[in-house]
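Trainee: only geometry, no sequence info:
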């Protein structure tokens, strides 16, 4: 693989990611904006890498404006990480009511404790998510929350025909 001078591969194939998923630290500058407000700003994210999926960035709660979010009634279960709690924008943002924009694992299964309480955001449900200034693209399909950046190659889980991958 080529490197870009920061020890990060210039090209990462999501098909080289493991299953079960792996967690790794990512020191790049991550910002999530919604309704004109920086909801999250961090250089201490964790990426979860899983075969065929773009990485999911989990942002430490201390780097999220949690007072601007509300816990949703929605829950889901990941076979690896456990039960996810969902978050929606609070009325303080002054935006119209919106669907869940983020999720967290408050008590993840063994092996995923490092992401406890961190929040991950759906890139297609907020104004913008950036990694080192690059605007990310949402993982296709609407369900998954991976962030696609220029260094990634696919194909990505979520595209039509990928249900059985």
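Mentor: Structure's in. What do you need? Source: prediction; values computed, not measured. Numbers count the residues shown, from 1 in each chain.
Trainee: Only C-alpha atoms from now on, for both contacts and neighbour counts.
Mentor: OK.
Trainee: quick one: contacts for residue 120?
Mentor: Contacts for residue 120 (CA atoms under 8 Å, 6 or more residues apart in numbering) come out as 56, 57, 58, 59, 102, 103, 104, 145.
Trainee: Not counting sequence-adjacent ones, nearest residue to it?
Mentor: residue 58 (4.6 Å; CA to CA, 6 or more residues apart in numbering).
Trainee: State whether that neighbour and residue 42 are indeed in contact, as I suppose.
Mentor: No - counting by CA atoms under 8 Å, residue 58 does not reach residue 42; the two are 9.9 Å apart.
Trainee: When those two are compared, which one has more neighbours?
Mentor: residue 58 (28 against 20; other CA atoms under 10 Å).
Trainee: A further structure is provided below for comparison with the first:
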């Protein structure tokens, strides 16, 4: 069931931090780094021309030099890849759906790897709303389930299991997803 407009407004108001002021507990970025506490809420969507690769085991599932990073307060960026960057023969639609108050309804996909099926490893917002319309139909994936690389650097997974942020050396936190960080 889709949330009502008042549900969306309530969810949007619940966030404590919105990127206007970096909280005292945030790590200060060094040269060439970004603090997730400087990212806005609602999120910004920024083109990224670095090489992005996604593997299921040893199988290359996606490759692009035309990603979009979703930058949202307190969370490592999620990299969204254009549909043509994926090996669509390796995707199986899932029944799982979630809803983001900023992006809309997400649909999930299992990925057929070299050894097994990886459940709910990718997602997309087919009909993304608002500023997120630039990622409508584009895919992102969970680095905890897939091997994701940005310019050859292995991405580390965001904690918590729900969020799909991609942690690279240029990003400093702390990051939402750890216990006690709900609605940071």
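Mentor: Looks like it arrived, so ask away. Quick caveat, the model's predicted, so the values are computed rather than measured.
Trainee: before we move on, back to that, any idea what the residue nearest to residue 120 of structure 1 aligns with in structure 2?
Mentor: Here residue 58 of structure 1 is matched to residue 80 in structure 2, going by TM-score structural alignment.
Trainee: on average, how far is the longest strand along structure 1 from the matching bit in structure 2?
Mentor: Secondary structure assigned by DSSP state E gives strand 69-78 as the longest strand of structure 1. If you overlay the two and look at strand 69-78 of structure 1, the average distance to its match in structure 2 is 0.5 Å (mean CA distance after the TM-score superposition for structure 1).
Trainee: quick one: that strand aligns where in structure 2?
Mentor: Residue span in structure 2 matched to strand 69-78 of structure 1, by TM-score structural alignment: 91-100.
Trainee: that older thread, tell me how far the match of residue 58 of structure 1 lies from residue 54 of structure 2.
Mentor: Separation of residue 80 of structure 2 from residue 54 of structure 2 (CA to CA, to the nearest Å): 11 Å.
Trainee: quick revisit: am I right that the residue nearest to residue 120 of structure 1 is in a helix?
Mentor: No - under DSSP: H, G, I helix; E, B strand; the rest coil, residue 58 of structure 1 falls outside any helix and is assigned strand.
Trainee: which residues does it contact?
Mentor: By CA under 8 Å, 6+ apart, the neighbours of residue 58 of structure 1 are 45, 46, 47, 48, 115, 118, 119, 120, 121.
Trainee: for residue 134 of structure 2, same thing?
Mentor: 45, 128.
Trainee: Alignment lookup: it to structure 1.
Mentor: Match for residue 134 of structure 2 (TM-score structural alignment): residue 114.
Trainee: So that match: helix, strand or coil?
Mentor: State at residue 114 of structure 1, reduced to three classes by three-state DSSP: helix.
Trainee: For the most centrally placed residue in structure 2, give me its contacts.
Mentor: Nearest residue to the geometric centre of structure 2 (CA atoms, centre = their mean): residue 78, 2.6 Å. Contacts for residue 78 of structure 2 (CA under 8 Å, 6+ apart) come out as 69, 70, 71, 140, 164, 165, 166.
Trainee: For these, work out which two are farthest apart.
Mentor: The span of the contacts of residue 78 of structure 2, defined through CA to CA, is set by 71 and 140 at 13.2 Å.
Trainee: Count the residues that sit near residue 96 of structure 1.
Mentor: 10.
Trainee: same check, this time on the one 5 residues further on
Mentor: Counted with other CA under 10 Å, the neighbours of residue 101 of structure 1 add up to 21.
Trainee: That one corresponds to which position in structure 2?
Mentor: Per TM-score structural alignment, residue 101 of structure 1 is aligned with residue 121.
Trainee: Name the secondary structure element that contains its match.
Mentor: Under the criterion of DSSP states H and E, residue 121 of structure 2 resides in strand 117-124.
Trainee: what's the mean distance for the helix or strand just after that strand versus structure 1?
Mentor: Using DSSP H and E, the next helix or strand after strand 117-124 of structure 2 towards the C-terminus is strand 139-141. With mean CA distance after the TM-score superposition for structure 1, strand 139-141 of structure 2 departs from structure 1 by a mean of 0.4 Å once superposed.
Trainee: Return the distance of the helix or strand just after strand 139-141 of structure 2 from the chain's centre.
Mentor: Remark: after strand 139-141 of structure 2, the chain's next helix or strand is strand 147-150, criterion DSSP H and E. The chain centre lies 13 Å from the centre of strand 147-150 of structure 2; the measure is CA atoms, centre = their mean, to the nearest Å.
Trainee: ok, residues contacting strand 147-150 of structure 2?
Mentor: Under CA under 8 Å, 6+ apart, the answer for strand 147-150 of structure 2 is 50, 51, 52, 53, 54, 55, 56, 57, 154, 155, 168.
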